[in-house]
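Trainee: Would you be able to build a 3D model of this:
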Amino acid sequence: MDDYLLTFETDEEGEQVFVHGNPAGLEYLAKQLLEIAAKAKAGEFPHDHYFTEEWGGNELSSEQQSEKYRLVHHVKVYGWPTVKGGKPYSRK
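Mentor: This next block holds a predicted model:
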């Protein structure tokens, strides 16, 4: 990923998420999120995947930014039309 920096990392417990990006990477993420939001606002149920190269994609950078955190190789973002999110659609 030479065009921009965009990584997601978690602490060892997976309780915190850290997003690292240079201006181009953050702009890319913002654009993607706005597109998902627009589809959800229109009543759709969009989602998108972001992968590192090791996991078959090129949307996320593979350069870990902190040695004490774990690099995330796959991020999946869901857009829901209401504040209830995915709960009404999940299986019980």
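
Trainee: all contacts plus neighbour counts: C-alpha atoms, from now on.
Mentor: Will do.

Trainee: And the residue nearest the centre of the chain?
Mentor: residue 75 (4.2 Å; Cα atoms, centre = their mean).

Trainee: Distance of the spatially closest residue to residue 6 that is not a sequence neighbour relative to residue 36?
Mentor: Nearest residue to residue 6, sequence neighbours excluded (Cα to Cα, 6 or more residues apart in numbering): residue 21, at 4.4 Å. Going from residue 21 to residue 36 by Cα to Cα, to the nearest Å gives 19 Å.

Trainee: Settle it for me: which of those two has more neighbours?
Mentor: Using other Cα atoms under 10 Å as the criterion, residue 21 and residue 36 rank with residue 36 on top: 21 against 18.

Trainee: So for the helix or strand hosting the more buried one, what gets flagged as buried?
Mentor: Assigned by DSSP states H and E, residue 36 belongs to helix 23-41. For helix 23-41, burial by neighbour count (16 or more other Cα atoms under 10 Å) applies to 25-26, 28-29, 33, 36-37, 39-40.

Trainee: Which helix or strand lies directly C-terminal to that helix?
Mentor: With DSSP H and E, the next secondary element past helix 23-41 is strand 47-51.

Trainee: next up, for comparison:
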Amino acid sequence: MIEKPELLSVVTKTDGDVIYIHADLSGLKRLRGSIDSMITELESGVCDHDHLHTEDWAGYELTNTMLESERINGCTQVHHVKLYAWT
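Mentor: This next block holds a predicted model:
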């Protein structure tokens, strides 16, 4: 079982051109676990996807965390990340 991350946060600039990912060790393991699972499926010829949500969006995979400088510059917290793997 993949542990709940202490820090795995995705933030975007208001124009959406740049995203920032903040993670600690458990957060990176959570992201790696999702990617590893999709790789396993792809190796079997299966296209897969995963959803990462913040608690605000009824999930636990992402945290609500943003640098103060990002907040001041009008960045937005991302509450739902969809990962897709294609053959």
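
Trainee: Give me the TM-score for these two chains.
Mentor: Taking TM-score structural alignment, normalised by the length of the second structure as the basis, the two superposed chains have a TM-score of 0.83; 80 aligned residues with a Cα RMSD of 1.4 Å.

Trainee: on that earlier part again, what's the counterpart of the residue nearest to residue 6 of the first structure in the second structure?
Mentor: Counting by TM-score structural alignment, residue 21 of the first structure lines up with residue 23 in the second structure.

Trainee: same check, this time on residue 59 of the first structure
Mentor: Per TM-score structural alignment, residue 59 of the first structure is aligned with residue 61.

Trainee: dump the residue contacts of its match.
Mentor: 4-5, 8, 30, 52-55 (Cα atoms under 8 Å, 6 or more residues apart in numbering).

Trainee: rerun that using 6 Å as the cut-off
Mentor: By Cα atoms under 6 Å, 6 or more residues apart in numbering, the contact set of residue 61 of the second structure is 52-53.

Trainee: which SS class is it?
Mentor: coil (DSSP: H, G, I helix; E, B strand; the rest coil).

Trainee: can you check the one 10 residues further on too?
Mentor: The three-state label for residue 71 of the second structure, taken from three-state DSSP, comes out as helix.

Trainee: Run a quick neighbour tally on it.
Mentor: Neighbours around residue 71 of the second structure, by other Cα under 10 Å: 14.

Trainee: Touching, the match of residue 21 of the first structure and residue 6? I think so.
Mentor: No: contact criterion Cα atoms under 6 Å: residue 23 of the second structure and residue 6 do not qualify, at 8.0 Å.

Trainee: just to revisit the earlier point, from the buried residues of helix 23-41 of the first structure, pick the one nearest residue 81 of the first structure.
Mentor: Checking the buried residues of helix 23-41 of the first structure against residue 81 of the first structure with Cα to Cα, the nearest one is residue 40 at 4.6 Å.

Trainee: Please pull up the equivalent of that closest one in the second structure.
Mentor: The alignment partner of residue 40 of the first structure in the second structure, by TM-score structural alignment, is residue 42.

Trainee: Any figure for the gap between that match and residue 14 of the second structure?
Mentor: Counting by Cα to Cα, the gap from residue 42 of the second structure to residue 14 of the second structure is 33 Å.
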